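> Below: sequence and its predicted model.
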Amino acid sequence: MYDLETRRRTLALVARGHSLNSVSRMTGVSRSAIRAWRTRIEPGRDVRACTGRASGPAYAYLLGLYLGDGCISPQPRGGYALRIACGDAWPGLIDACEEAVRAVRPGNAVCRVHTQGCTMVTSYSNHWPCLFPQHGPGRKHERRIVLEPWQQAVVDEHPWDFVRGLIHSDGSRVVNHTTRIVAGEPRRYEYPRYFFTNRSEDIRRLCTDTLDALGVAWKRANACNISVARRESVALMDRFVGPKH
């Protein structure tokens, strides 16, 4: 849920003559929410008690997916939509994402919305913002992303599920090939490795901190890429994470 100060700043932009479209692009707030705030700026109270937090391996996995390819948006008639973008090339990922959403919020319906090359696993609830307090206006890499203490406790308890969610959203397993001359004959060798790619320094740090705790060696490949290439570390990743499928 957007706080009152965010609502005031957003409406101030409208008052300065900016269109709803331009304000929505600048703030990440939907036009329908801005229109609603022009009628009532104070956040409404949810008549149902908010669950406040979640736990378990399904939540740890869904948290990784959300930080990578998820978003939460307010709906015109109230409530929020959680959307996780899953590439159609990996139907197993779509199934796993839907299973995690259902496990975290068993009382809410889950649907799949197909777009070009992508399926949005979508679920509606009043409680998504409190379950994912990293929700806010703007892109994740343009604002600070920090886990709440209760979320960090879930990650500490289920670190592999969290890493699996991050890799399945913004990561990949690739195989590098090289040829060496052995006893005068060329031999082809394969070197599997994992990558995690995200523009947010905070989210990359959440990934690498968890890898450190798991004893997985990693290196920064470039400004946005984390690489896991050592044989024993790749073996661990293969055992507990695995490639998208």
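In hand now; what should we look at?
> from here on, contacts and neighbour counts on C-alpha atoms
Fine.
> mind listing the strands for the chain?
Along the chain, counting by DSSP state E, strands occupy 70-74, 80-87, 110-115, 118-125, 171-182, 185-197, 219-220, 225-228.
> quick one: the helices in this structure?
Taking DSSP state H to define them, one finds helices in the chain at 4-15, 20-27, 31-39, 57-69, 91-104, 128-131, 149-157, 159-170, 201-214, 231-240.
> can you redo the strands of the chain as CSV with distance to residue 10?
Formatted as CSV, the strands of the chain follow (distance: least, Cα to Cα, whole Å):
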stretch, distance to residue 10
strand 70-74, 15
strand 80-87, 19
strand 110-115, 29
strand 118-125, 24
strand 171-182, 34
strand 185-197, 31
strand 219-220, 37
strand 225-228, 34
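> quick one: contacts for the nearest residue to residue 165 once chain neighbours are set aside?
Among residues not flanking residue 165 along the chain, residue 64 sits closest, at 4.0 Å (Cα to Cα, 6 or more residues apart in numbering). Counting by Cα atoms under 8 Å, 6 or more residues apart in numbering, residue 64 makes contact with 161, 162, 163, 164, 165, 166, 167, 169.
> The residue lying closest to residue 226 once chain neighbours are set aside: neighbour count?
In this structure, residue 226 finds its nearest non-sequential neighbour in residue 220, 4.6 Å apart by Cα to Cα, 6+ apart. Around residue 220 there are 14 other residues, counting by other Cα atoms under 10 Å.
> shouldn't residue 220 be in contact with residue 227?
Yes: assessed by Cα atoms under 8 Å, residue 220 is found in contact with residue 227 at 6.0 Å.
> so what sits against both of those two?
Common neighbours of residue 220 and residue 227 (Cα under 8 Å, 6+ apart) do not exist.
> Span of stretch 114-122 from start to end?
Terminal residues of stretch 114-122 lie 10 Å apart, using Cα to Cα, to the nearest Å.
> second one coming, line it up with the first:
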Amino acid sequence: MEFHSFEIRQAALSLLRGGTKNADVARQLNVPLGTVGYWKHKDRAKRGECPGRRARDCARCDGVPLDRLAYAYLLGLYLGDGHISRYSGHRTWSLMITLDDHWPGIQDEAEAALKAVFPRHSTCRVRVKGAHNIKVYSTHLPCMFPQHGPGRKHERLIALAPWQQEIVEQHPWEFVRGLIHSDGCRLTNWTVRNGKRYEYPRYWFTNVSDDIRGLFTDTLDRLGVVWTNCTRHGKPYNVSVARKASVALMDAHIGPKY
């Protein structure tokens, strides 16, 4: 690797700041074009002029309008099956929501929600065994989902920020839909009474995090949905909605996966 003196770099920056094109600077100073571009990028970033860094596209940092309905649904999906990460040394974060291929309609709805919440960013789908990862990239993902942190969700505190709680209270059914679409289902249970088999519908939500289950049940309480906690094998990870009136209420706003 060839190193250039401080004087050469300063001369290049002086020319660049004066409007000289990268190629002309490289020619005049006998410096590789890529090096000139790198110097220019670092100089503009240092002065707060780096292209893209000042793009106003974050509802939290820049105050741009937020589709609150779509966000409530997306928040439920994220808490259920979402994961935020970035490669080592990279500035941009990725949000990945893993959804089963049995429910292509939910995959479509998840991608539509990503596009509504992050309209300036492209989305993509990555095929994995039996499912697709629905993804979006943005430097502002930790701003929009402050629940992100090291380790698994059930190993750390999960609590909504006041602005998120306000959105959930404004659009509670969308939040519940996101949680059901990620970690829940509508199924048919059966029992035998007096020698006869009876079938009845039930909504089921399973999540290892006590905090996430608490957010789910607290929202159900505000909506007037009766639920019970089901402990299986000593683990209280399941929430059931089985009363007829409550199932009808859930059917009116959520319904089966599709």
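That came through fine. Not measured: the values here are computed from a predicted model.
> Quick TM-score on the pair, please.
The TM-score (TM-score structural alignment, normalised by the length of structure 1) is 0.77; 198 aligned residues with a Cα RMSD of 1.7 Å.
> Looking at structure 2, name the residue matched to the residue nearest to residue 226 of structure 1.
For residue 220 of structure 1, the aligned position in structure 2 is residue 229, judged by TM-score structural alignment.
> Surely that match is in contact with residue 236?
Yes: counting by Cα under 8 Å, residue 229 of structure 2 touches residue 236, with 6.8 Å between them.
> residues contacting the aligned residue in structure 2 for residue 169 of structure 1?
Using TM-score structural alignment as the criterion, residue 169 of structure 1 maps onto residue 182 of structure 2. Shown in contact with residue 182 of structure 2 (Cα under 8 Å, 6+ apart): 76, 77, 80, 81, 99.
> What sits closest to the second one if chain neighbours are left out?
Yep, that's residue 77 of structure 2 we're talking about. Once flanking residues are discounted, residue 77 of structure 2 sits nearest to residue 178: 4.6 Å by Cα to Cα, 6+ apart.
> related to what we said a few turns ago, go through the strands of structure 1 and name the closest to residue 154 of structure 1.
Distances from residue 154 of structure 1 to each of these were compared by Cα to Cα, and the smallest falls on strand 70-74, at 18.6 Å.
> And that closest one against structure 2, how far off on average?
When structure 2 is superposed, strand 70-74 of structure 1 averages 0.8 Å from its matched positions, counting by mean Cα distance after the TM-score superposition for structure 1.
> The counterpart of residue 208 of structure 1 in structure 2: neighbouring residues, count only.
Counting by TM-score structural alignment, residue 208 of structure 1 corresponds to residue 217 in structure 2. By other Cα under 10 Å, 21 other residues sit near residue 217 of structure 2.
> OK, contacts around the closest residue to residue 217 of structure 2 other than its chain neighbours?
Spatial nearest neighbour of residue 217 of structure 2, excluding adjacent residues (Cα to Cα, 6+ apart): residue 227 at 7.5 Å. Contacts here follow Cα under 8 Å, 6+ apart; on that basis residue 227 of structure 2 touches 217, 220, 239, 240, 241, 242, 243.
> Same question for residue 50 of structure 1.
Residue 50 of structure 1 neighbours (Cα under 8 Å, 6+ apart): 126, 127, 130.
> To which residue of structure 2 is the first one aligned?
To tie it back to what came earlier, the one meant is residue 126 of structure 1. In structure 2, residue 126 of structure 1 lines up with residue 139, judged by TM-score structural alignment.
> Surely its match touches residue 86?
No: Residue 139 of structure 2 is beyond contact range of residue 86, at 9.6 Å (criterion: Cα under 8 Å).
> Need the overlap of contacts for those two.
Joint contacts of residue 139 of structure 2 and residue 86 (Cα under 8 Å, 6+ apart) are 92, 93.
> separation between residue 9 of structure 1 and residue 123 of structure 1?
Distance, residue 9 of structure 1 to residue 123 of structure 1, using Cα to Cα: 28 Å.
> So which of those two has more stuff around it?
Neighbours were counted for residue 9 of structure 1 and for residue 123 using other Cα under 10 Å; residue 123 has more, 21 against 12.
> May I have the residues that are in contact with the residue lying closest to the more buried one once chain neighbours are set aside?
What sits nearest to residue 123 of structure 1 in space, not counting adjacent residues and going by Cα to Cα, 6+ apart, is residue 110, at 4.7 Å. If you count contacts by Cα under 8 Å, 6+ apart, residue 110 of structure 1 has them with 98, 101, 102, 121, 122, 123, 124.
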